[in-house]
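Visitor: Could you look at this predicted model? Sequence included:
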Amino acid sequence: MSDHGSAPAPAGDAPCAGGVPFSFELYPPRNARAAAALPATIDRLAAAHPEFISVTYGANGSSRTSSLDVLRYILANTSVSPMAHLTCVGSSHAEANRLIREFLDAGVRSFLAVRGDPPADAAPGDSGLGDLRSAGELVQLIHRVQAERVPYEELLVPGIPTAREVRTEREHVRIAVAAFPNGHPTSRSASQDIDTLLAKQAAGANLAITQLFFHPEDYLAFAQRAKDAGVEFPILPGIMPVTSPARLRRMLELSGEDLPSELAIQLEIEPTEEGQREIGIAWASRVVAQLVAGGAPGIHLYTFNQHEAVLAVLERTGLLHSASAT
């Protein structure tokens, strides 16, 4: 529970119905100080009983070791399922195969497969892609590696010490993909974004997580279009409490989303850090409440490697209490 979670919900933050799952995203620590602080953050997030905690992975393997370290910490020290990010950018087929096996061997059974952005030093027009050209191909590769890795399992037959039974069903692997409520930057139309989701579904994806957005109607309209088109897997809305003007600018730079003018103005005119933090939590809480009321199957929270704000959002919307009670 957040240290600030007991604050009353602002007007408009109607509590959500209980029982809605939530999840978190972390990124690997970028220096020794961040690495020392991250375990405590993971412990606090895990204590909220999320569905999973995802860990990002940099292009060209830039955070391979640190990503795996974080995933292993989650596996060894919590009861939460970790989700490993994988990207197509800068990876050969053999390298991707090897990395997937490494994650599976560590105990990871959930993945987020994304095409990925080109490296910062890529030449104009260079996608940075290796052998894998799309997230759908990466989804197929994950399934193939898992199938090859454990083609079947032998079980002891009770009462017959020398006999073995072959179990052919394989362990379930959760593979999420990215979704873009306001369109992918390279998409030519809204229908192309839905077609891409359908292709990922056909490849074997069984979950989607959206890029950041700021208005619940953007997600709700997109999710309905996807459902009408035949997308069957859950689409989780991705939300981040934006607690400073600098963070908002950074998020817009990374996502390409349009400036949410009302939120931007509120953050800019508020002179104190605590006031800005409250604005960001209140905004995210209102969005989450409306998403859940609109039928979202869960909430995925981008944490920025800090637990206080996301836990405050969950508590204000009633999700944290319901999770703790189950």
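Guide: Right, received. Where do you want to start?

Visitor: contacts, neighbours, all on C-alpha from now
Guide: Fine.

Visitor: and the helix or strand hosting residue 218, what does it pack onto?
Guide: For residue 218, the host element (DSSP states H and E) is helix 216-229. Using 3 or more CA pairs under 8 Å, 6 or more residues apart in numbering; DSSP states H and E, the elements in contact with helix 216-229 are helix 190-203, helix 273-293.

Visitor: putting a second one here so we can go through both:
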Amino acid sequence: MSFLLDQRARRVKEYVESFGLTAPVPQDKPLDTLTSAWRVYWVNSCVPRDKKLRPLQAMRDVSLTRYHSFLEILPQNNYTKFTDDEFRFAVLHRLRLLTPFPVKCSNSETPPELMRRLSAAEISRTEFTGHLQSCCSCAKFLFSRRHEAVVGAIKRVCKFHGYDCRVLSHQQRTLTLPGNARGGADILLYHNGTTYAMDATVVKETSPSETTKNAMTKAFRKKMQQYEEYAKKTKHVVLPFVMSVYGLIAPETLNALRPIFRVHRTDVDFRSDVLSIPQCCMLKATSAAIMEIESMNKLNGMPISIPIFTPSPPTPHP
């Protein structure tokens, strides 16, 4: 029995270290290391230095249980299957621990000192991850890549489960918002005589869970206000599909989807697919986009000596 516990503890330790994390591995409960390492590194890397705020910030993992995380789903198909490198990236991205690489920021709102530290890669991993996810200059096409990934995933899920839907073209907008030449719903979903106008939004804030939740709520309410006149004229049911950069889905979006879930309550896989597959596709698109941004900086003369994460051979899962 002692030999088996030692072997399991060693494998768990190797698995944790594959993410660049370190944590003690007790022999009696080695699997608890994954949870403890996640909590310790997430709290220590993101909370303020003020000790008075740490008890509140340490509860963020508990507050995330109301959302549907990409870690809670099973690998059902190619859309939800992560390679070792993709999963490692998703975890480090969720912990805001991406390794900085030199990047030239041309955003006028970025302070000069931060520009210097970005170009020299002299920036903390947490600050670098947050800046890369929210800066329009450094992120380049990241915003559109993850948005298109979410829209495409929703369409594929609806088509697979028998929903009649179509994606509205960005070049030829026929159902734009009143008074606007562009913009409008991304997907029209037809079901039981009702037309749902779905607008996918990925909020760019990369702050702690409390602020992220507020940002998603604010984005949802903003979309509902923008579509107020549109809904009156078209009789469409507006359904903003709001997500965070980590793949968390806004509670308001879940509430808006309940009528569809209720009609198809016998199709238990639809609820799981329409939530999990867009999450996974968005995270995989983010991984590919950031790696492409890294390559673009290298081709443009920015020397890169440290990769975002170091690929390693597959490690045995505990």
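Guide: Perfect, thanks for sending it. All values reported here derive from a predicted model rather than from experimental measurement.

Visitor: Could you quantify their similarity as a TM-score?
Guide: The TM-score (TM-score structural alignment, normalised by the length of the second structure) is 0.23; 124 aligned residues with a CA RMSD of 6.8 Å.

Visitor: list the buried ones in the helix holding residue 218 of the first structure?
Guide: 216, 219, 220, 222, 223, 226 (16 or more other CA atoms under 10 Å).

Visitor: Pick out whichever of these sits closest to residue 153 of the first structure.
Guide: Taking CA to CA as the measure, residue 153 of the first structure lies nearest residue 226 of the buried residues of helix 216-229 of the first structure, at 37.1 Å.

Visitor: Residue 141 of the first structure and residue 97 touch, don't they?
Guide: Yes. Residue 141 of the first structure lies in contact with residue 97 (CA atoms under 8 Å); the separation is 7.3 Å.

Visitor: now the strands: where do they sit in the first structure?
Guide: For the first structure, strands defined by DSSP state E occupy the ranges 22-26, 52-55, 81-87, 110-114, 153-157, 160-167, 174-179, 207-210, 235-236, 238-239, 299-302.

Visitor: closest one to residue 147 of the first structure among those strands?
Guide: Judging the strands of the first structure by CA to CA, what sits closest to residue 147 of the first structure is strand 153-157, at 11.4 Å.

Visitor: which residues are in contact with the closest one?
Guide: Strand 153-157 of the first structure is contacted from outside by 163, 164, 165, 166, 167, 168, using CA atoms under 8 Å, 6 or more residues apart in numbering.

Visitor: By neighbour count, which of those wins?
Guide: residue 164 (13 neighbours; other CA atoms under 10 Å).

Visitor: tell me the contacts of that residue?
Guide: Counted by CA under 8 Å, 6+ apart, residue 164 of the first structure has contacts 154, 155, 156, 157.

Visitor: Give me the nearest residue to it, chain neighbours excluded.
Guide: residue 156 (4.9 Å; CA to CA, 6 or more residues apart in numbering).

Visitor: what about the one you found, neighbour count?
Guide: 12.

Visitor: Distance check, it against residue 309 of the first structure.
Guide: As judged by CA to CA, to the nearest Å, residue 156 of the first structure and residue 309 of the first structure stand 49 Å apart.

Visitor: Could you do residue 203 of the first structure as well?
Guide: Distance from residue 203 of the first structure to residue 309 of the first structure, by CA to CA: 36 Å.

Visitor: More neighbours: the two, which one.
Guide: residue 309 (26 against 17).

Visitor: roughly how far apart are that one and residue 279 of the first structure?
Guide: For residue 309 of the first structure, the distance to residue 279 of the first structure - CA to CA - is 11 Å.

Visitor: got it, and residue 286 of the first structure?
Guide: Taking CA to CA as the criterion, residue 286 of the first structure is separated from residue 279 of the first structure by 11 Å.

Visitor: Residue 101 of the first structure too?
Guide: Distance from residue 101 of the first structure to residue 279 of the first structure, by CA to CA: 43 Å.

Visitor: Residue 196 of the first structure now?
Guide: The value you get for residue 196 of the first structure to residue 279 of the first structure, if CA to CA is used, is 35 Å.

Visitor: How about residue 38 of the first structure?
Guide: 25 Å.

Visitor: now swap in residue 265 of the first structure and tell me
Guide: 11 Å.

Visitor: thinking again about what came up before, between residue 101 and residue 279 of the first structure, who's got more neighbours?
Guide: residue 279 (21 against 18).

Visitor: Check the gap between the more buried one and residue 22 of the first structure for me.
Guide: 21 Å.

Visitor: what does residue 144 of the first structure give?
Guide: 29 Å.

Visitor: And those two? Which one has more around it.
Guide: Between residue 144 of the first structure and residue 22, counting by other CA under 10 Å, residue 22 is the more crowded of the two (22 against 12).

Visitor: Quick check: closest non-adjacent residue to that one.
Guide: residue 299 (4.6 Å).

Visitor: I figured that neighbour was touching residue 25, is that so?
Guide: No. The criterion here is CA under 8 Å, and residue 299 of the first structure misses it with residue 25 at 11.1 Å.

Visitor: more neighbours, these two?
Guide: Taking other CA under 10 Å, residue 299 of the first structure and residue 25 do not tie; residue 299 has more neighbours (25 against 20).

Visitor: just to revisit the earlier point, adding distance to residue 110 of the first structure, write the contacts of strand 153-157 of the first structure out as JSON lines.
Guide: Formatted as JSON lines, the contacts of strand 153-157 of the first structure follow (distance: CA to CA, whole Å):
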{"residue": "163", "distance to residue 110 of the first structure": "33"}
{"residue": "164", "distance to residue 110 of the first structure": "29"}
{"residue": "165", "distance to residue 110 of the first structure": "27"}
{"residue": "166", "distance to residue 110 of the first structure": "25"}
{"residue": "167", "distance to residue 110 of the first structure": "22"}
{"residue": "168", "distance to residue 110 of the first structure": "20"}
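
Visitor: Out of the residues you listed, which is nearest to residue 191 of the first structure?
Guide: For these, the nearest to residue 191 of the first structure is residue 168 (38.6 Å; CA to CA).

Visitor: For burial, what's the neighbour tally of the residue lying closest to residue 207 of the first structure once chain neighbours are set aside?
Guide: Of all residues not flanking residue 207 of the first structure in the chain, residue 176 sits nearest, at 4.4 Å (CA to CA, 6+ apart). By the measure other CA under 10 Å, the count of residues near residue 176 of the first structure is 28.
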